[in-house]
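Participant: only the shape, not the letters, is given here:
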């Protein structure tokens, strides 16, 4: 679980889905017509890798979390993508760097990274967080060089200290630029600090809040599909 943020400054990103399936089309041909063989339809995988935001902590169903909402939009457009929600409450960048390996046993075509908030709230040195996140990215690109990458930026409350906050926030655009990643500056844009869109803890979005999170990610993710 994420460490509690102050309600007004309760934002931290600015951040990861089901098993993949393969659907093979049937080849059809007739003697009276030219060959109209159907090209096999292959479902591609989008891995959302993050913490309790990705996991949809506090919601009745994971389908109500922003990755699940994005899956619904993908299905409505009849796009050949399957969302894999690999969010885990309380995840730090170090734990994520250890956990990512087994998730890569399944082919990943798009990787959405939403991690780091728990590092910031625990005051972990920014150099360590950046190193761990880079490690995760390196593992993904080493195994799947053609995988498209998306990164959500993060922020921490001023109570953590101004200098630390600036250094922490700077991690994410630097990683995005270095690794040629599509960048979502702030996942909680339009939700952070809005009591009506957050659960009682003031940190985790409600189902309505997750719809806004989905929109924030979708506008950057959709062009990749």
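Facilitator: Arrived safely. Keep in mind the model is a prediction, meaning the values are calculated, not measured.
Participant: going forward, measure contacts and count neighbours with C-alpha atoms only.
Facilitator: Noted.
Participant: can you map out the helices along this structure?
Facilitator: 52-55, 66-76, 93-103, 117-121, 126-143, 162-178, 207-221 (DSSP state H).
Participant: put this next to the previous one:
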């Protein structure tokens, strides 16, 4: 009886051990595909930011924000450049001094991979010294590049009534800085609509909504190569 009980008890141990082993193997086998899937899954692509530092021309003055060239550019990027987003930090009435004062905080807040600088028009309209405008733009470029961001510098031009010395010097600020710091350059934001009176609002300064897609396409030619 004792022998039979021992055999029965030993048998139960072997059966239970076999069941436990089978269960462990089943768990291990079922876990392997999940582990393989985890190893093979591509990591999520981090979103990279384009920071636009501009004035009223980029802030969609007189329009709804969605109608401006920056928002239209963001729409295009959303559909054609996954992994990128646009932050519009433009302020109507902004000068280069204002941009230079704000850029450190904006860089820290958004950590952009690309910085678009569209400033200077208000400096020119106020007749501010060219050296002052250049120094402010230079400070912004240096700050962006110190944060390892690519820079697109968007230029502006002044009407001829400011005199040839001022208008030429104003334009040359952008080309000289772009050359010195090896930035991308769009010499004149309003070039596609400069001679089209119907493209402007009643103030003759700010483009209407129907002109914004033309500005978007103009900027895109200089911006798109930086998104690689």
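Facilitator: Perfect, I can see it now. Computed from a prediction, not measured in an experiment: that's the story for all the values here.
Participant: give me whichever of the helices of the first structure is most buried.
Facilitator: Across the helices of the first structure, the average number of neighbours (mean count of other C-alpha atoms under 10 Å) peaks for helix 52-55, which reaches a mean of 27.
Participant: quick one on the thing from earlier: turn the helices of the first structure into a markdown table, including distance to residue 45 of the first structure.
Facilitator: As requested, the helices of the first structure are arranged in a markdown table below (distance: least, C-alpha to C-alpha, whole Å):
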| stretch | distance to residue 45 of the first structure |
| --- | --- |
| helix 52-55 | 16 |
| helix 66-76 | 11 |
| helix 93-103 | 12 |
| helix 117-121 | 25 |
| helix 126-143 | 13 |
| helix 162-178 | 21 |
| helix 207-221 | 13 |
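Participant: what's the closest of these to residue 87 of the first structure?
Facilitator: Residue 87 of the first structure sits nearest to helix 52-55 of all the helices of the first structure, at 4.1 Å, using C-alpha to C-alpha.
Participant: report the aligned residue range of the second structure for that closest one.
Facilitator: On the basis of TM-score structural alignment, helix 52-55 of the first structure is assigned to residues 56-59 in the second structure.
Participant: out of the helices of the first structure, the one nearest residue 35 of the first structure is which?
Facilitator: With C-alpha to C-alpha as the yardstick, what comes closest out of these is helix 66-76 (29.2 Å).
Participant: how big's the offset between that closest one and the second structure?
Facilitator: With the two structures superposed, helix 66-76 of the first structure lies on average 0.8 Å from its match in the second structure, counting by mean C-alpha distance after the TM-score superposition for the first structure.
Participant: so what touches that helix?
Facilitator: Contacts to helix 66-76 of the first structure, defined as C-alpha atoms under 8 Å, 6 or more residues apart in numbering, come from residues 17, 48, 54, 56, 62-63, 80-83, 85, 210-211, 213-214, 218.
Participant: residue 137 of the first structure: which of those is nearest?
Facilitator: Comparing the contacts of helix 66-76 of the first structure against residue 137 of the first structure with C-alpha to C-alpha places residue 48 closest, at 12.8 Å.
Participant: for that closest one, which residues are in contact?
Facilitator: The neighbours of residue 48 of the first structure, taking C-alpha under 8 Å, 6+ apart as the test, are 16-17, 54, 67, 83-87, 111-114.
Participant: tell me the counterpart of residue 155 of the first structure in the second structure.
Facilitator: Taking TM-score structural alignment, the alignment pairs residue 155 of the first structure with residue 157 from the second structure.
Participant: one more: residue 93 of the first structure?
Facilitator: Under the alignment (TM-score structural alignment), residue 93 of the first structure maps onto residue 96 of the second structure.
Participant: I'd like the distance between the residue lying farthest from the centre of the first structure and residue 38 of the first structure.
Facilitator: No residue in the first structure sits farther from the centre than residue 32, which is 49.5 Å out by C-alpha atoms, centre = their mean. Residue 32 of the first structure sits 17 Å away from residue 38 of the first structure when distances are taken as C-alpha to C-alpha, to the nearest Å.
Participant: so the match of residue 155 of the first structure sits right up against residue 170, yeah?
Facilitator: Yes: with contacts counted by C-alpha atoms under 8 Å, residue 157 of the second structure reaches residue 170, the gap being 7.0 Å.
Participant: what about the residue nearest the centre of the second structure, distance to residue 203 of the second structure?
Facilitator: With distances taken as C-alpha atoms, centre = their mean, the second structure has residue 50 as the residue nearest its mean C-alpha position (1.0 Å). Using C-alpha to C-alpha, one obtains 30 Å as the distance from residue 50 of the second structure to residue 203 of the second structure.
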